[in-house]
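Asker: based on what follows, work out the 3D shape:
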Amino acid sequence: MTINEIKTLLTQEKLPTETITQLAQDPRAGVQKLLVSYQKRQAKLASKKAAFEKRFDYERQFWAKKQVVAGVDEVGRGPLAGPVVTAAVVIDQDFDLIDVNDSKKLSAKKRCELYPKISEEAVSVAVGVKDAEVIDKVNIYEADRLAMAQAVNNLDCSVDALLVDAMDVPVALPQVKLIKGDAKSNSIAAASIVAKVFRDKLMADYAKIYPEYHFEVNAGYGTKEHLAAIRQYGPSPIHRKTFAPVSEFYQ
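Answerer: Below you'll find the model as predicted:
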C-alpha cells in the first residue's frame, strides 16, 4: 500500500492485530510515523472509554438492585440575569455516548452536538426552570432546589433514587450527593450538558428581547461589558434584583 492508503486505513477506530503487526514491519519512516500517531490515538481512546465506564459506578449500584436512578444537575447560580436551570436525566446500560462528561470540560460546539443525542439515548430527560423573580423571592439556593425538584417531577418515568451534584432535592426519594458529581457520574454529566445547552439557548432568546446586554455572549454572567451595559441602561426585567451590583438600583 502507498503511504496515503495506509494513512486512510489508520483513520479506522479499530484494526486487526495482524494488520498492525504487518505495518510495524514496514521499513518506511512515513509508515512508522503514522503508526505511532495511530497508537497514541488508540491509547487516548482506551483511556477515555475506561473513564466513561468508571462514571457508571454509582448508576450500577442501583441497576444491580433493578432500580431506576436519575442524575440531577444545575446551571446558572452565579449570573446576574436570567433563570437557574436544572436537568434530570435517566440513562441505562445501553447509554454509549463516551463524550458525555462534565459540561464545563466540553466546548459549546460539543455540548450542542451531544444535547440531541442525549435526548435520543436517555430513558427520560426533563428540565426545571426558576426565573429571577423566584430567585429574588426565595434566594438562589432555594430556587435551585425548587428547580431540581421540578426537573425530577417532570420526568416521564418513575424513579427510585437520585444522584445529585452536591445538592439536596426537596423530593421524597433517596439521594446520593456527590461533590463534583458531573465528573463522577454519567447521568449527572448528561444532566449538566442538558441544563447548560437549554439555558444558553434561553439566554440567546432573551438577547433578542434585550440586545443591549448581549446575553447571547455572557449568558447573564457579570462580564465587564455586561456590567457596563447595566450602568448605562439599568437592569432589565430578567436581572436578579438581589444580586450586587444590580441590587444597587433598588436601594
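Asker: C-alpha only now, for contacts and for neighbours.
Answerer: Fine.
Asker: relative to Arg145, how far out is the nearest residue to Ser124 once chain neighbours are set aside?
Answerer: Excluding the flanking residues, the one nearest Ser124 by C-alpha to C-alpha, 6 or more residues apart in numbering is Val90, at 5.2 Å. Val90 is 18 Å from Arg145, where distance means C-alpha to C-alpha, to the nearest Å.
Asker: I'd like the structure of this one too, to check against the first:
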Amino acid sequence: MRPSPSLCTRDKIKQMPDNVNPGAEKQVSAATQKLRMLRSLVCGLKYEKQARAQGATHIAGVDEVGRGSLFGPVVAAAVVLPDDCRIRGLRDSKQLEPAERERLAAIIERKALAIAIEEVDAATIDRINIYQATRLAMTTAVRRLQPGPDHLLVDALRLDVECTQTSIIYGDSLSVSIAAASVVAKVYRDRRMCELDREYPLYGLSSHKGYSTPAHLSALLRHGPTPLHRRTFRPVAEATLPWDHEEESCHSD
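Answerer: Okay, here's the model as predicted:
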C-alpha cells in the first residue's frame, strides 16, 4: 500500500489554489493579446495557391497538438485537401469550441484526399525531448500519407522529408490545410484523453486533456504521476513522490 502523503505534501495541496504566480496577470494579458492577434488572421488558401503555382499537386498541411501537455502523447496529423477546398469556419483548433471541432473534423474526413495521424508516447518524449518527439510524429504522419505529398505546409517547423515544404509561423491560423491538420489532430487526441480518463479517473483528464491546470497539478500532488505522465516535464518531476524513486530503485536492483 502506498504511504500517505507527508504533511509537507498535504500543505502544498491546501496551498495550491492560493499560490498565484506574481506574474500571472501579465501572462493572462499577454495570452489575451495573442488570442486577439490570432483571431485577426485570415485562414485561407494563399500558401496552397503559391505551392500549386510552383507545380505542386498534392499539398499536405501538417500540425501537432499536445506539445505542452503533462500527460500522454503528442499527436500530429497530415491532411491533403482537394484543390481550392474551402470549409466554412475552419481555423486553428485552439480557437474552436469542442462541438465545432467535431463538426469540422467530420467534414475534413469526408473531403480530404488523404489523412494520416501519428502519436509519440510519453516515454519517447522523455527519452528524446518534446521537440524531437514533435518532429518525429509529424514526419511519420507525412510518410504514412497515401498518396504521398509533393509539398508540405508545416506550422513553424521544417521536417526531414524528401519534398519541398513551406514553414509558416502561425500556420494553423493562416493556411486551410494546416488548420485542417490542427483540427484532426486535436479531435483525435481529445478522444484519446477521454478514453484514458477511464483508466486514470483520479486526474480529470477528460476535462483538461492532460494540460497544466490547478486541478491537474493538485491531483499530481495527491496521487503522484501515472506511467503516462511526462516525467521530464517540471510539474510532473516536482510532483513525483519520494517512494516512486524508491520503487524504481527496487525494480532496477
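Asker: what lines up with the residue nearest to Ser124 of structure 1 in structure 2?
Answerer: Matched to structure 2 by TM-score structural alignment, Val90 of structure 1 sits across from Val80.
Asker: aligned to Gln39 of structure 1, what sits in structure 2?
Answerer: In structure 2, Gln39 of structure 1 lands on no residue (TM-score structural alignment).
Asker: which helix or strand contains Gln39 of structure 1?
Answerer: helix 29-54 (DSSP states H and E).
Asker: would you map the helices across structure 1?
Answerer: 3-9, 17-24, 29-54, 57-63, 108-121, 132-138, 140-154, 186-209, 215-218, 224-233 (DSSP state H).
Asker: nearest to Asn101 of structure 1, out of these?
Answerer: Checking those against Asn101 of structure 1 by C-alpha to C-alpha gives helix 186-209 as the closest, at 5.1 Å.
Asker: could you tell me where the closest one falls in structure 2?
Answerer: Helix 186-209 of structure 1 corresponds to residues 176-199 in structure 2, going by TM-score structural alignment.
Asker: quick check: buried residues in the matching stretch?
Answerer: 176-190, 192-194, 196-197 (16 or more other C-alpha atoms under 10 Å).
Asker: that one: average distance to aligned residues in structure 1?
Answerer: Superposed on structure 1, stretch 176-199 of structure 2 shows a mean distance to its aligned partners of 0.4 Å (mean C-alpha distance after the TM-score superposition for structure 1).
Asker: identify the residue of structure 2 aligned to Ile6 of structure 1.
Answerer: Using TM-score structural alignment, Ile6 of structure 1 pairs with nothing in structure 2.
Asker: again, but for Val129 of structure 1
Answerer: Correspondence of Val129 of structure 1 to structure 2, assessed by TM-score structural alignment: Glu119.
Asker: got the contact list for the nearest residue in space to that match that is not next to it in sequence?
Answerer: Closest residue to Glu119 of structure 2 apart from its sequence neighbours, by C-alpha to C-alpha, 6+ apart: Val75 at 4.3 Å. For Val75 of structure 2, the contact set (C-alpha atoms under 8 Å, 6 or more residues apart in numbering) comprises Glu64, Val65, Gly66, Ile117, Glu118, Glu119, Val120, Thr134, Ala137, Ala185, Lys186, Arg189.
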